[in-house]
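Engineer: Got a predicted structure here, sequence first:
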Amino acid sequence: MSQSTSTQIRLARRPTGWPVHEDFETATVEYGDLAPGEVRVRNEFVSVDPYMRGRMSDARSYVAPYELGAVISGGAVGRVVESANDSLPVGTAVLHQHGWTDVAQADGAKFRALPELAGVPLSVHLHMLGMTGLTAYVGLTTIAGLREGDTVFISGAAGAVGTAAGQIAKLLGAGRVVGSAGSPEKVALLTEKYGYDAAFNYKDGPVRKLLAEAAPDGVDVFFDNVGGDHLEGALAAMNDGGRLALCGAIAAYNATERPVGPSNMANMITRALTMQGFTVGAHWDKLPEFTERMSAWFGEGKIAYDETIVDGIDNTIDAFLAMMRGANTGKMLVRVGATE
């Protein structure tokens, strides 16, 4: 057994509006010898995600806010480098929620051993094979009840959840999949790599107009990661009996004033629409089903993905801030380093 130094990124104060570096602090922790049942894990990749911005606030939400002075918890993958737990020997690849740190040490029950698929990097368990992929799957199936032939609109389509949702929708039989993104390059990627039938740059004009052009026969399923004008545009385009799955509202995460709601909510009544918000944490029972299907799709070469990688645990804050401003294509990750 040996001691180890861990670098941790913690919440120093609650952000107002857009987060800044001063809202965070970096600390080091010395871990001593392992207690029985514990493991020490050196992270290889750490996740930065939009939902983390909500947890930096102390407003009521679906999960407890981050505590001031505490490490920013969230998904990370790494390998066991020391073990006092027979079920997690040294070298085991694991997933955990200890977040923005390079070394984590805790009881083995807080780590989940990961299967290693040939040709698939460990980082994919933080997106397509992990929480973001499961989020997309649950939203389309359990929440929206996707049917064969449906026209699906996905906002924020070039992000981690959006790139998963577009592909899953097509694999589940959607007739037409439309996405929005924030640059011409991302729009091209959606149609050329991710199988979207049409996509538009939401900065080119009103979402209502752009969506009407991309989906002239209307929308049956809306998977929303953005909110705001995207939700309003979708409500205008929904076909009778359409279903809206609300996953995120990134357009309002950093707002300092109360956002204006959609002006066309009456369409919910006149078109008999169903709208439901959801968080993936309430649907972990779907994980085995999702894992089986997504692993098969990977094995058949049917899944594409992108990773935007920032190197170094000390650059985690920069990665998070860049992701919040849409600098990522696919999943934004911090590469901590190789295992010892």
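Structural biologist: Nice, thanks for sending it over.

Engineer: From now on I want contacts and neighbour counts done on CA atoms only, so please keep to that.
Structural biologist: Will do.

Engineer: can you map out the helices along the stretch 151-300 of the chain?
Structural biologist: Assigned by DSSP state H, counting those that start in this stretch, the helices in the stretch 151-300 of the chain fall at 160-171, 184-192, 207-214, 229-237, 267-270, 287-299.

Engineer: let's bring in a second one:
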Amino acid sequence: MNNVIKLANRPAGEPQLSDFEFVTEDKPSPNDGEILLESKYISVDPYLRGRMRDVESYIDPFQLNEPMESTIVAEVVESKNSNFEKGDFVFGMLKWKEFQVSSGTGLNKVDPEKAPLSAYLGILGLTGLTAYISLEKIADLKEGETLLVSGASGAVGSTVGQIGKIRGCHVVGIAGSDEKLALMKDKFGFDEGINYKTTDDMTKAIAKACPNGVNVYYDNVGGDILDAALNNVNKNGRVINCGAISLYNEKEVPQGPRHEGILVKKTVLMQGFLVRDHAKDFGNAIQQLAQWLQEGKITHEETIVEGFKNTPQAFLDIFKGKNKGKMVVKA
């Protein structure tokens, strides 16, 4: 039999386990030109929350009573496709199924000898690519500048900070616990950290941690923290809008300060980023990230949850801040 996880309901507010359905179906068999895949590592990411809504976006919404999907590393357990052999490992956008067949389109082979398989969902996967490419395209980092990062202990944020240090920046991270701040400094090399959960005035806290102002703000959360960062932004500052996890479970769009005056007076660039728009750059980005990884210039942190059946709970735990670095399920 084959275990499958489907979307049962479109959540209003924070998702619950009851929004997912666990079903079993017959284990599939590949036809000519197809491969049979067994899921090994499953990525759970905040952006999946947006796909649970039936609204127009940059990627199609999940369909009710259909399997969820995300980036998955899988093993080829049977092949009727000349481009793949039994024992190959691949990653790509796949369904939340223990076993599934594929034509191989959109899948990339990965080498477990060069990096752990789970790394291809994190530092060498979409999260690492997001960090690297967005900084290259938008940030224009210069030595001596101040880089402020929210969600800094997460998979994207921790990579952004490390790249900032490689580029010679003063790097300040924002996270939700003292334990995460210690991780950012001790493992990822951040210069300063701010615990937003114990800070009454984020504008003042950022000013203290960034005495020369903020040249680049990397935003993974949106909301009040974005407001506070903009209150500290320098002339010709750059803001990269990568995520807005603080807003994903809101039932209505909250109203906040009007930032037009800051953007105009300080000639600030504020730009959204979607990594899927830059697929042509993936090869070079992975090569650079892999080189830095091998040279010890960057490292990564993972929270690995055991068991395919725990995939929905691992996804829910992201919104409670239970992950350090990349959240991955080992199927």
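Structural biologist: Structure received. If you're wondering where the values come from, they're calculated on a predicted model, not measured in any experiment.

Engineer: before we move on, the earlier item: with respect to Asp318 of structure 1, which of the helices of the stretch 151-300 of structure 1 lies nearest?
Structural biologist: Closest approach to Asp318 of structure 1 among these (CA to CA): helix 160-171, 17.7 Å.

Engineer: where's Ala319 of structure 1 relative to Arg335 of structure 1, distance?
Structural biologist: When distance is defined by CA to CA, to the nearest Å, Ala319 of structure 1 is 10 Å away from Arg335 of structure 1.

Engineer: again but with Ala252 of structure 1, I slipped
Structural biologist: Distance of Ala252 of structure 1 to Arg335 of structure 1, computed by CA to CA: 28 Å.

Engineer: Please name the nearest non-neighbouring residue to the residue nearest the centre of structure 1.
Structural biologist: Central residue of structure 1 (CA atoms, centre = their mean): Thr132, 4.1 Å from the mean position. Spatially, and ignoring its direct neighbours in sequence, Thr132 of structure 1 is nearest to Val161 (5.1 Å; CA to CA, 6 or more residues apart in numbering).

Engineer: who touches that neighbour in this structure?
Structural biologist: By CA atoms under 8 Å, 6 or more residues apart in numbering, the contact set of Val161 of structure 1 is His127, Thr132, Gly133, Thr135, Ala136, Gly330.

Engineer: from those residues, which would you call buried?
Structural biologist: Burial by neighbour count, judged by 16 or more other CA atoms under 10 Å, picks out His127, Thr132, Gly133, Thr135, Ala136, Gly330 from the contacts of Val161 of structure 1.

Engineer: Show me what Ala70 of structure 1 aligns to in structure 2.
Structural biologist: When structure 2 is aligned by TM-score structural alignment, Ala70 of structure 1 is paired with Glu66.

Engineer: ditto for Asp220 of structure 1
Structural biologist: When structure 2 is aligned by TM-score structural alignment, Asp220 of structure 1 is paired with Asn215.

Engineer: and of the buried ones among the contacts of Val161 of structure 1, the nearest to Ala234 of structure 1?
Structural biologist: Ala136 (17.8 Å).

Engineer: counterpart of the closest one in structure 2?
Structural biologist: Alignment note (TM-score structural alignment): Ala136 of structure 1 maps to Ala131 of structure 2.

Engineer: And for Ile317 of structure 1?
Structural biologist: Aligned against structure 2 by TM-score structural alignment, Ile317 of structure 1 finds its counterpart in Pro312.

Engineer: contacting residues around that match?
Structural biologist: By CA under 8 Å, 6+ apart, the neighbours of Pro312 of structure 2 are Leu17, Phe20.

Engineer: Neighbours of the corresponding residue of structure 2 for Ala266 of structure 1, how many?
Structural biologist: When structure 2 is aligned by TM-score structural alignment, Ala266 of structure 1 is paired with Gly261. By other CA atoms under 10 Å, the residues close to Gly261 of structure 2 number 9.

Engineer: where's Gly261 of structure 2 relative to Tyr217 of structure 2, distance?
Structural biologist: Going from Gly261 of structure 2 to Tyr217 of structure 2 by CA to CA gives 17 Å.

Engineer: any idea how far Ser43 of structure 2 is from Leu148 of structure 2?
Structural biologist: Using CA to CA, Ser43 of structure 2 is found at 26 Å from Leu148 of structure 2.

Engineer: residue range for stretch 146-161 of structure 1 in structure 2?
Structural biologist: Under TM-score structural alignment, the match for stretch 146-161 of structure 1 in structure 2 covers residues 141-156.

Engineer: The match of Ile317 of structure 1: helix or strand, and which one exactly?
Structural biologist: helix 311-318 (DSSP states H and E).

Engineer: That helix vs structure 1, average distance?
Structural biologist: Comparison of helix 311-318 of structure 2 with structure 1 after fitting gives an average deviation of 0.8 Å (mean CA distance after the TM-score superposition for structure 1).

Engineer: what comes up buried for that helix?
Structural biologist: Thr311, Pro312, Gln313, Ala314, Phe315, Leu316, Ile318.

Engineer: now do stretch 106-115 of structure 2
Structural biologist: Leu107, Val110.

Engineer: contact partners of it?
Structural biologist: Under the contact criterion CA under 8 Å, 6+ apart, stretch 106-115 of structure 2 has outside partners Asp88, Phe89, Val90, Phe91, Gly92, Met93, Leu117, Tyr120.

Engineer: Over to stretch 206-216 of structure 1?
Structural biologist: Stretch 206-216 of structure 1 has contacts (CA under 8 Å, 6+ apart) with 151, 178, 198-200, 202, 218, 229-230, 232-234, 236-237.

Engineer: so how far is that stretch from its chain's centroid?
Structural biologist: Relative to its chain's centre, stretch 206-216 of structure 1 lies at 25 Å (CA atoms, centre = their mean, to the nearest Å).

Engineer: now stretch 300-316 of structure 2
Structural biologist: The mean C-alpha position of stretch 300-316 of structure 2 is separated from the chain mean by 14 Å, CA atoms, centre = their mean.
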